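[1] Quick one: sequence and predicted model below, then my questions.
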Amino acid sequence: MNPYARPQAYRESSVLTASPEQLVVMLYDGALRFLRQSEAAFGEEAYTHGGERMARAEAIIDELLATLDMGVGELAERLQAIYVFCKRQLIDARLERDATKIRTVIRLLDDLRDAWAQLAAGGGSQGPSMPPLVA
């Protein structure tokens, strides 16, 4: 038996059984992991590796953008604006080789991740004032 198959099976199981809110938290966790790796690589002037890690984070941000339910109104519009801002910051970080711009995105996504984690744990309202934001 492949010893590496078990963690993969656990990960797949957790994704398949997660609520939409928990899936969003997982996406944030992945993006933050890649962004921290990118920031560290930029700090070591390993820009190619940092750019690769950043591209993975950008793909996750693209997924967050694509799954927003824009029919729910202002909150989804604000999240969309934040995600677009994050993408712009990452483009600038890559062009300018500036780790501080990556750090800005990390702070924003970390705050959003905490809010979604609270929602996923049942700490938020999912009623009329807080409609589902993911399609």
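    Yep, it's here. Not measured: the values here are computed from a predicted model.
[2] contacts and neighbour counts: CA atoms only from here.
    Will do.
[3] mind listing what the spatially most central residue of the chain touches?
    The centroid of the chain falls nearest to residue 28 when counting by Cα atoms, centre = their mean (2.9 Å). Counting by Cα atoms under 8 Å, 6 or more residues apart in numbering, residue 28 touches 60, 109, 110, 113.
[4] Please produce a markdown table containing those residues, extended by secondary structure and distance to residue 66.
    Shown next, in a markdown table, are those (DSSP: H, G, I helix; E, B strand; the rest coil; distance: Cα to Cα, whole Å):
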| residue | secondary structure | distance to residue 66 |
| --- | --- | --- |
| 60 | helix | 10 |
| 109 | helix | 16 |
| 110 | helix | 19 |
| 113 | helix | 17 |
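[5] Structure two is appended below for comparative analysis:
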Amino acid sequence: MATNNPYTAYQNNTVNTSTPGELTLMLYNGCLKFIQQAKISLENGNIQETNVSSQKAQAIISELMLTLDKSYPVSQNMLVLYEFVTSRIIEGNIKKDSLMFEEAAGIMKEFRDTWKQVIQINRQKQYGEVNEI
């Protein structure tokens, strides 16, 4: 049964019309959202929700790892950091330690902020090129 939810339609349209760079930014934001949800759930004593949110964050990081272009030397460093973030999330979940979630979020924020700058620089270049024509 199809739903006529305008929000769902908007979300689908956003994903379908986004550039690969914008999709990557959405993944970073989603990962941060789930890490934060895991931390809040842990602090509220909701262990089941902590686990679910942790697994969602891990799934996003796995996707980021799979789509990483390994032809660039920096990719290996990113892969190591993704693995570290994953280990922090897993340990935070197992040991019930919100500081590990904070550490993971800090690294993912750095990735997200850097990626956001890359997108902005690319847009400025495209806009500049359009004006030169």
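    That came in fine, so what should we check first? Keep in mind that this is a model prediction, so the values were computed, not measured.
[6] just to revisit the earlier point, pick out the most distant pair among the contacts of residue 28 of structure 1.
    Spanning the widest gap among the contacts of residue 28 of structure 1 are 60 and 110, at 13.9 Å by Cα to Cα.
[7] out of these two, which sits in the more crowded spot?
    The neighbour comparison of residue 60 of structure 1 against residue 110 (other Cα atoms under 10 Å) goes to residue 60, with 20 against 17.
[8] Please report how far that one lies from residue 73 of structure 1.
    22 Å (Cα to Cα, to the nearest Å).
[9] ditto for residue 32 of structure 1
    When distance is defined by Cα to Cα, residue 32 of structure 1 is 26 Å away from residue 73 of structure 1.
[10] What of residue 51 of structure 1?
    Between residue 51 of structure 1 and residue 73 of structure 1 the distance is 34 Å, computed by Cα to Cα.
[11] likewise residue 8 of structure 1?
    37 Å.
[12] What ranges does structure 1 have for its helices?
    Secondary structure of structure 1 by DSSP state H: the helices cover 5-17, 20-43, 47-66, 74-96, 99-120.
[13] Return the residues in contact with the residue nearest to residue 24 of structure 1 when sequence neighbours are not counted.
    In space, residue 24 of structure 1 comes closest to residue 116 once its chain neighbours are excluded; the distance is 7.1 Å by Cα to Cα, 6 or more residues apart in numbering. Residue 116 of structure 1 sits next to 21, 22, 24, 25 when contact means Cα under 8 Å, 6+ apart.
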